[in-house]
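Enquirer: Any chance you could fold what I've pasted below:
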Amino acid sequence: MAFSLATWNINSVRLRADLVARLMREEMPDVLCLQECKSPVDKIPVEIFEALGYTHMVARGQKGYNGVAILSKLPIEEVGAADYAKLGHARHIAGRLENGVTIHNFYVPAGGDVPDREVNEKFGQKLDYLAEMRDAFHAEAPEKAILVGDLNIAPREDDVWDHKKLLKIVSHTPVEVEALGAAQDAGKWVDITRKDIPEGLLYSWWSYRARDWDEADKGRRLDHVWATPDIANAGHSSRILRPVRGWEKPSDHAPVFAEFDL
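Expert: Prediction:
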């Protein structure tokens, strides 16, 4: 079974339901994973998405914060939602397709502005969250799985606009990159985006603070698509839909796509 998949931090699914619908109409991914939905599950405007063929959803929600959802044209059943670091946040949902592939949708904590857990509780929460992800993958090796989401870390030097300038900026500090790498290694996850696009600058997020984000192009690749080794070779056609960042009243993230032939 071949299917296409996209992951997108939407920064409020209710505020930007029309953008979600536009992406569905124009790109038609079979599975769309959203983060930062900022909505209780029962307030997600599912009728808009169902009318476009996305008749299946698994989700975890919160009022005004966090929230993850998997919208699918394909039947999908919920198979878990982890609360790593015991934050009580809606940051993970897992669903299984009929072909047996499990999709994990993550929204890793951003970590605040100061990369020091002694003075910034949020940074400590981020590191704890990543450590528990690592431990979970060590405890039970994932198989036939895809992991997507806003992982809030740009791990490679060419995942940011200026490696040296961002070394002390949350999302690209060595301690975060190491923590994400440990979680990735624990599950033997393959970075599908970089498997397909191994070289060159690649971004999925541009700050709202930039007056002209496109011209300044001070981006970071915070959004990821990973797969377990047993299905990684089936992943292909990765792309980041940069123009979406320029839509009216956009999210500060662009959607990341991949296709799988399974």
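Enquirer: drop to CA atoms for contacts and neighbour counts, all remaining ones
Expert: Fine.
Enquirer: Please identify the helix or strand for the residue most central in space within the chain.
Expert: Among the residues of the chain, the one closest to the centroid is Gly149, at 1.2 Å (Cα atoms, centre = their mean). Under the criterion of DSSP states H and E, Gly149 resides in strand 145-150.
Enquirer: Next, the buried residues of that strand.
Expert: 145-150 (16 or more other Cα atoms under 10 Å).
Enquirer: next one: stretch 18-38
Expert: Buried, per 16+ other Cα under 10 Å, within stretch 18-38: 19-21, 23-24, 28-38.
Enquirer: end to end, how far does it reach?
Expert: 15 Å (Cα to Cα, to the nearest Å).
Enquirer: Other residues contacting it?
Expert: Outside of stretch 18-38, the residues within contact range by Cα atoms under 8 Å, 6 or more residues apart in numbering are 3-14, 48-49, 52, 61-74, 91, 105-107, 148-150, 250.
Enquirer: circling back to that earlier point, tell me how far the strand holding Gly149 lies from the chain's centre.
Expert: 6 Å (Cα atoms, centre = their mean, to the nearest Å).
Enquirer: packing partners for it?
Expert: Under the contact definition 3 or more Cα pairs under 8 Å, 6 or more residues apart in numbering; DSSP states H and E, strand 145-150 sits against strand 2-9, strand 31-35, strand 102-107, strand 223-227.
Enquirer: Just want the angle from the second one to strand 145-150.
Expert: In this case it means strand 31-35. 40 degrees (axes from the mean of the first three to the mean of the last three Cα atoms, to 10 degrees).
Enquirer: next up, for comparison:
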Amino acid sequence: MPFTIATWNINSVRLRMPIVERLLKEHAPDVLCLQETKVPDELFPEKAFRKAGYEHILFHGQKGYHGVATVARRPIELVEKRRFCEIDDSRHLSVRVQAGGKSVLVHNFYVPAGGDEPDPEINRKFRHKLDFVYEMNSVPASEDELSASILVGDLNIAPLEHDVWSHKQLLNVVSHTPAETTNFEAMRKAGGWVDLMRLNVPAEQKLYTWWSYRAKDWEASNRGRRLDHIWSSANLVPSFKGYEILQEARGWEKPSDHVPVIARFDLD
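Expert: Okay, here's the model as predicted:
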């Protein structure tokens, strides 16, 4: 069986635990990285994960907002809960997991959304987002003969033209503005990260992982954005066997506006 890793902005893990359990039962990823868990560490639903077969659990949370968690069916070791931009808002967690004879460093990120106004001079949330992405330049895709890196999460930026339903109409909408996309792609390339979701998918093909709650019929309108990402160090590319965007999860009961993305590696 391959090594699988999933990423999902769950938009409150306690509220949506039934669909998390469904994902674990039906797809059983080796590692699941959650964002926007919205729960302080002392109230994280560990028992539910253990009951589902996920005994290895690490989290970095706070009450009501943000938060990330990484759970696994195999041992994971805490590396860091990093504070970005000198703000302790629970947006990063890194762990190590053994797979295929390699020590894999897994970064789990929840990048700030950035508010509504794409002007850092008048919108401090947008300024925070740009600063956060700039600071991510210090997170390289470390690799050697016995180690590798994976970076996943809700990065809240759709960098490419066809990562949104309308490039033209969204150029001045937060998540797809040139200020975000240019710096985002520069950061990814400078760190040596490979965008696995676009590795074998043509740039002109639409890819979405998020559909707004505001749409009366999200599936019919299909006005999505690719805000969730899976990157790796270059030495994992030969082992990468593809990924799945679970679009059907957007239609599950009490869904998140994001859907899970599951990547497969031939590492076992």
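Enquirer: re earlier: what about burial for the contacts of stretch 18-38 of the first structure, which qualify?
Expert: Counted by 16+ other Cα under 10 Å, the contacts of stretch 18-38 of the first structure give 4-14, 49, 61-62, 65-74, 91, 105-107, 148-150, 250 as buried.
Enquirer: mean deviation (superposed) between whatever helix or strand comes next after the strand holding Gly149 of the first structure and the second structure, please.
Expert: Per DSSP H and E, the first helix or strand lying C-terminal to strand 145-150 of the first structure is helix 163-166. With mean Cα distance after the TM-score superposition for the first structure, helix 163-166 of the first structure departs from the second structure by a mean of 0.3 Å once superposed.
Enquirer: which residue numbers in the second structure go with helix 163-166 of the first structure?
Expert: Residues 167-170 of the second structure are the counterpart of helix 163-166 of the first structure, counting by TM-score structural alignment.
Enquirer: Give the buried residues for that stretch.
Expert: His167.
Enquirer: cool, stretch 85-96 of the first structure as well?
Expert: 85, 89-96.
Enquirer: Now do the end-to-end distance for that stretch.
Expert: With Cα to Cα as the measure, the first residue of stretch 85-96 of the first structure is 24 Å from its last.
Enquirer: what sits against the nearest residue to Ile245 of the second structure once chain neighbours are set aside?
Expert: Once flanking residues are discounted, Ile245 of the second structure sits nearest to Val261: 4.6 Å by Cα to Cα, 6 or more residues apart in numbering. Contacts for Val261 of the second structure (Cα under 8 Å, 6+ apart) come out as 6-8, 209, 228-229, 243-246.
Enquirer: all helices of the first structure, in order?
Expert: Along the first structure, the stretches classed as helices by DSSP state H are 17-27, 46-50, 121-139, 163-166, 174-186, 192-196, 213-216, 229-232.
Enquirer: how about these in TSV, adding distance to Glu78 of the first structure?
Expert: Listed next are these as TSV, based on distance: least, Cα to Cα, whole Å:
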stretch	distance to Glu78 of the first structure
helix 17-27	21
helix 46-50	17
helix 121-139	18
helix 163-166	37
helix 174-186	23
helix 192-196	23
helix 213-216	37
helix 229-232	20
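Enquirer: between those, which one is nearest to Ala154 of the first structure?
Expert: Of all the helices of the first structure, helix 174-186 sits nearest to Ala154 of the first structure, with 7.4 Å by Cα to Cα.
Enquirer: Going by neighbour count, which residues of the closest one are buried?
Expert: The neighbour-count check on helix 174-186 of the first structure (16+ other Cα under 10 Å) flags 175-176, 179-184, 186 as buried.
Enquirer: do stretch 43-61 of the first structure as well
Expert: Those would be 44, 46, 49-50, 53-61, for stretch 43-61 of the first structure by 16+ other Cα under 10 Å.
Enquirer: Distance from it to the middle of the chain?
Expert: 18 Å.
Enquirer: residues contacting the nearest residue to His138 of the first structure once chain neighbours are set aside?
Expert: Nearest non-adjacent residue to His138 of the first structure, counting by Cα to Cα, 6+ apart: Ala186, 5.2 Å away. For Ala186 of the first structure, the contact set (Cα under 8 Å, 6+ apart) comprises 134-135, 137-138, 141.
Enquirer: what's the distance between the counterpart of Phe44 of the second structure in the first structure and Leu74 of the first structure?
Expert: Taking TM-score structural alignment, Phe44 of the second structure has Ile44 as its aligned residue in the first structure. Remark: distance between Ile44 of the first structure and Leu74 of the first structure (Cα to Cα) = 19 Å.
Enquirer: What of Asp150 of the first structure?
Expert: 22 Å.
Enquirer: With Ser237 of the first structure instead?
Expert: Ser237 of the first structure is 20 Å from Leu74 of the first structure, by Cα to Cα.
Enquirer: likewise Val175 of the first structure?
Expert: 38 Å.
Enquirer: With Lys168 of the first structure instead?
Expert: 42 Å.
Enquirer: now do Ala227 of the first structure
Expert: Taking Cα to Cα, one finds Ala227 of the first structure at 19 Å from Leu74 of the first structure.
Enquirer: Kindly indicate the member of the contacts of Ala186 of the first structure with the most neighbours.
Expert: Greatest neighbour count in the contacts of Ala186 of the first structure, by other Cα atoms under 10 Å, goes to Arg134: 20 neighbours.
Enquirer: isn't that one right up against Lys188?
Expert: No. Between Arg134 of the first structure and Lys188 there is no contact, the gap being 10.5 Å when judged by Cα atoms under 8 Å.
Enquirer: Pro115 of the first structure maps to what in the second structure?
Expert: By TM-score structural alignment, Pro115 of the first structure lines up with Pro118.
Enquirer: cool, and Trp213 of the first structure?
Expert: Trp213 of the first structure maps onto Trp218 in the second structure, by TM-score structural alignment.
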